[in-house]
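Trainee: Following is a predicted model, sequence given first.
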Amino acid sequence: MNDLASAAVPGRTRYDGSAVRAALGRAAPALLAYAAIRLLGIVVLALWSAADGKNWHTLLSARWDALWYTRVAEQGYGFTTVLPDGEVHSNLAFFPLLPWLERGLSALSPLSPADAGLVVAWTASLAAAWALYATGERLHGRRAGVALAALWAAVPVGIVQSMAYSEALFTALAAWSLYAVLTGRWAAAGVLASLAGLTRPVGAAVVAAVWITAAVTLWRERAGGVRLRAALRRHPGMLPGVLLAPLGWCGFFLWVGARQGSFTGYLEVQGGWGNGFDGGLAFGTFIWDQLSGPVFAAGLGLAVGVGLVAWLYVHGVRRGQPLPLAVYCGTVLLLALTAKGYFGSKPRLMLPAYPLLLPLAAGLARWRPVWSWLVIGATAAGSAVYGAFWLNGSGPP
């Protein structure tokens, strides 16, 4: 796998019902490990919240952004509030797929939209864990697939995967889209990329992965003397997949623009929230202020964390990470680290960057099982405690 492009698109894989059942059976250990780690996080959160006089269910389903998603599900778009500092917060900032699913599920069941959001998030998180297992298995073997799903469950901000937020849903759609690219199922990749684009602004990263991988694949075919039409025939569904991929993201962006009366309407809505992109200037200034102020230790920890993220990305690419994963992960990190706004959200914004964990998962797969599971268990315990502390404190806005 030293060549990113050649590792990106093997021959097309076909699936039938028995193959899907077999794949689910292979993924069962990963799904059980993932569910156990996330259950540990919820149990620790419940105990911590009870001791703190708070309700764990409310923290997961009806705080921060979850309230905005629920309001969209119940009332649609159009709600705006003006803060005392003059910031204008519009619910047009929130992409529609999660509230659509909340509305649909609550209409078909006794669940409230908030509880429907939890069901969607928990179900999607298992789907994401399955996709991560499938990716790890394909690239490094079954043990790496299990480790990848478990590590993603145990990241410090893993509790967000269990909240009525859109990160779990987005990661599931993105990971399955990229897996479809890896297995040559371009039309499925395009559909899933379009749905990911209806889930979060970072859906653009999935589109970029599909487009760039397709372009590199065709360029390599042309370099080998294959005509474009013949190359497209050798990769069934590539053209429809490429055309479908941006529809969700572009559709919502253009709809908000039309509603706001400006092509850049969505960017203006995000600006009202204090969000936007400045090349990382605001984030760099924030880190420097921490390092040069009375909270030097916090600033140092933040700088080390950013450095570790960068190292993991570069290390994965140098080890031959397939092109769609490298493009997707790099774009997610770029969008997260160059955005201004509330800096406490950055760990959550990087949560979908699961390819960062692939080198760690591959390394753990080479260890004796007892040692790898001790490391994963200790990491899961730390994640559970941090998640409970975080949600009972400032929480993820």
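Mentor: Good, I have the coordinates. This one's a predicted model, so the numbers in the text were calculated from it and none came from an experiment.

Trainee: C-alpha from now on. contacts and neighbour counts both.
Mentor: Fine.

Trainee: Count residues in the vicinity of the nearest residue to Phe263 once chain neighbours are set aside, would you?
Mentor: Residue nearest to Phe263 in three dimensions, not counting chain neighbours: Gly257, with 4.7 Å by C-alpha to C-alpha, 6 or more residues apart in numbering. Residue crowding around Gly257 was assessed by other C-alpha atoms under 10 Å; the count is 18.

Trainee: try it against this one:
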Amino acid sequence: MSDHQLRTRTPAAPAPRTTGGSRTAAAFRAAAPALAVYAAVRALGLLAFWAAASAAGKDPLGPLSGRWDSVWYQRIAENGYRYTVTLPDGSVHSDLAFFPLLPALERAVSAVTPLTLGGAGLLVAWTAGLVAAWGIFAVGAELRGRRTGVVLAALWGVYPTAFVQSMAYTETLFTALAAWSLLAVLKGRWIAAGVLCVLAGLTRPSAAALIAALAITAAVTLVREYRDERRAGPVLRRNARMIAGVALAPLGWLAYVVFVAVREASPVAYFDVQAQWGNNIDGGRALAAFIAGLPWPAALGLCAALGLLGWLVVLCVRQRQPLPVLLYTVAIVVISLIGAGYFGSRPRLMMPAFPLLLPPAIALLRLRPPGRAAAVLAALACASAAYGAWILLGAGPP
């Protein structure tokens, strides 16, 4: 090519820049099948419950927005932290056991819409459920491809206690924040992961599992890099954003614990409040005592369920799930099992451990013909809907 040609050649048009909005739109389009399947299975659950409640002559909205923990959150949204109740056994239940992000969102939504606090709580929970399904899909797609992400989101929507995802509870909000925080870690966006972890720490005490997952992952990364280089300075500078994200992560959880400590004039006040509710950590003694007190067929069935849970954890390890994902999952399971609280709540407490469902999701995708996977998911959705309707019309809290 001559000098003249070099001087007069028209330069190539620059590649179009991808904006944040276009990236979000593309991500939403990719997640649309997962969101559609998740919305469908949750709609089926609501329809089954609505039909069962109507047949029983009961208000279908009551258990979703106006019973059990939902009432405590709405009371905080309306009046702040000031309510306690003394039970016949002398224990004192304080609303300080409940973290502030959900009631704050309920109050904000109710202030700018015609919705009551109960309606606002449902709107927050249902919206967060879709955001959580999107995040779960994104994690599954990052690890095993888009089809796996779709099935993973669907399985989370048909989890045995998935009916809680339709209630004004914190499970969907916390799972959404945890899923997107884990995705941010997988993509190396540590500041975003830390900020999301701050919000998770204002939502549920089990954010300790997410905080630990981020901190241990960062520590392992630093140790490995230092072992290779033997120079701390460059390692720390190269990982400055990771260190900053980890430093941010516990601030939400710590802020609320400090708030309770200052309010009650005791450094361990938050833990005392939880102990009054029976939610102190006892290493699993309450769980063992509960199993021992059951009739042997029920005890055997529960032990089998716990064995299945342990097997799922083993499968997650065998799949070589990334360290932050695996640590988060194991920590959620452990926290759910070693507390002294009401046994019936433990399956609900484990629901945010969505990576446990990755082995079943992969197994479903291996079924042939492919229609079998859809049939299994449909059967699970019907079973989950029926179980949810039965529990919600019962007397005890989930």
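Mentor: Nice, thanks for sending it over. Since the model is a prediction, treat every value here as computed from it, not as a measurement.

Trainee: circling back to that earlier point, how about the residue nearest to Phe263 of structure 1, what's its match in structure 2?
Mentor: Aligning on TM-score structural alignment places Gly257 of structure 1 opposite Ala261 in structure 2.

Trainee: distance of that match from Asp95 of structure 2?
Mentor: Here the criterion is C-alpha to C-alpha, to the nearest Å. By it, Ala261 of structure 2 lies 14 Å from Asp95 of structure 2.

Trainee: In contact with the aligned partner of Ala193 of structure 1 in structure 2, which residues are there?
Mentor: When the two structures are superposed using TM-score structural alignment, Ala193 of structure 1 falls opposite Cys197 in structure 2. Contacts were defined as C-alpha atoms under 8 Å, 6 or more residues apart in numbering; by that measure Cys197 of structure 2 touches 177-178, 181, 207, 210-211, 248-250, 252.

Trainee: ok, 7 Å please
Mentor: Under the criterion of C-alpha atoms under 7 Å, 6 or more residues apart in numbering, the neighbours of Cys197 of structure 2 are 177-178, 181, 210-211, 249.

Trainee: Can you tell me which of those residues is closest to Cys303 of structure 2?
Mentor: When the contacts of Cys197 of structure 2 are ranked by distance to Cys303 of structure 2 (C-alpha to C-alpha), Leu210 comes first, at 27.1 Å.

Trainee: How about the contacts made by the match of Gly257 of structure 1?
Mentor: Applying C-alpha under 7 Å, 6+ apart, we find Ala261 of structure 2 in contact with 267-270.

Trainee: okay, the residues you listed in a markdown table with secondary structure and neighbour count next?
Mentor: Shown next, in a markdown table, are the contacts of Ala261 of structure 2 (DSSP: H, G, I helix; E, B strand; the rest coil; neighbours: other C-alpha atoms under 10 Å):
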| residue | secondary structure | neighbour count |
| --- | --- | --- |
| Pro267 | coil | 15 |
| Val268 | coil | 14 |
| Ala269 | helix | 19 |
| Tyr270 | helix | 20 |
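
Trainee: does the match of Gly257 of structure 1 belong to a helix or a strand, and which?
Mentor: With elements taken from DSSP states H and E, the one containing Ala261 of structure 2 is helix 251-264.

Trainee: Tell me how far that helix lies from the chain's centre.
Mentor: How far helix 251-264 of structure 2 lies from its chain's middle: 22 Å, per C-alpha atoms, centre = their mean, to the nearest Å.

Trainee: Kindly report the same for stretch 198-214 of structure 2.
Mentor: Averaging C-alpha coordinates over stretch 198-214 of structure 2 and over its chain gives two centres that are 10 Å apart (C-alpha atoms, centre = their mean).

Trainee: distance from the helix or strand harbouring Ala304 of structure 2 to structure 1 after superposition?
Mentor: Assigning secondary structure by DSSP H and E places Ala304 of structure 2 in helix 296-318. Taking mean C-alpha distance after the TM-score superposition for structure 1, the mean distance separating helix 296-318 of structure 2 from the aligned residues in structure 1 is 1.4 Å.

Trainee: what's the next secondary structure element after that helix?
Mentor: Scanning forward in sequence from helix 296-318 of structure 2 by DSSP H and E, the next helix or strand is helix 323-337.

Trainee: Please name every helix or strand in contact with whatever helix or strand comes next after that following helix.
Mentor: Next helix or strand after helix 323-337 of structure 2 toward the C-terminus (DSSP H and E): helix 346-350. Using 3 or more C-alpha pairs under 7 Å, 6 or more residues apart in numbering; DSSP states H and E as the contact criterion, the neighbours of helix 346-350 of structure 2 among helices and strands are helix 323-337.

Trainee: Which part of structure 1 matches the helix it packs on?
Mentor: Using TM-score structural alignment, helix 323-337 of structure 2 corresponds to residues 323-337 of structure 1.

Trainee: Name the secondary structure element that contains the aligned partner of Ala32 of structure 2 in structure 1.
Mentor: Using TM-score structural alignment, the partner of Ala32 of structure 2 in structure 1 is Ala28. Ala28 of structure 1 is located in helix 17-51, with elements delineated by DSSP H and E.
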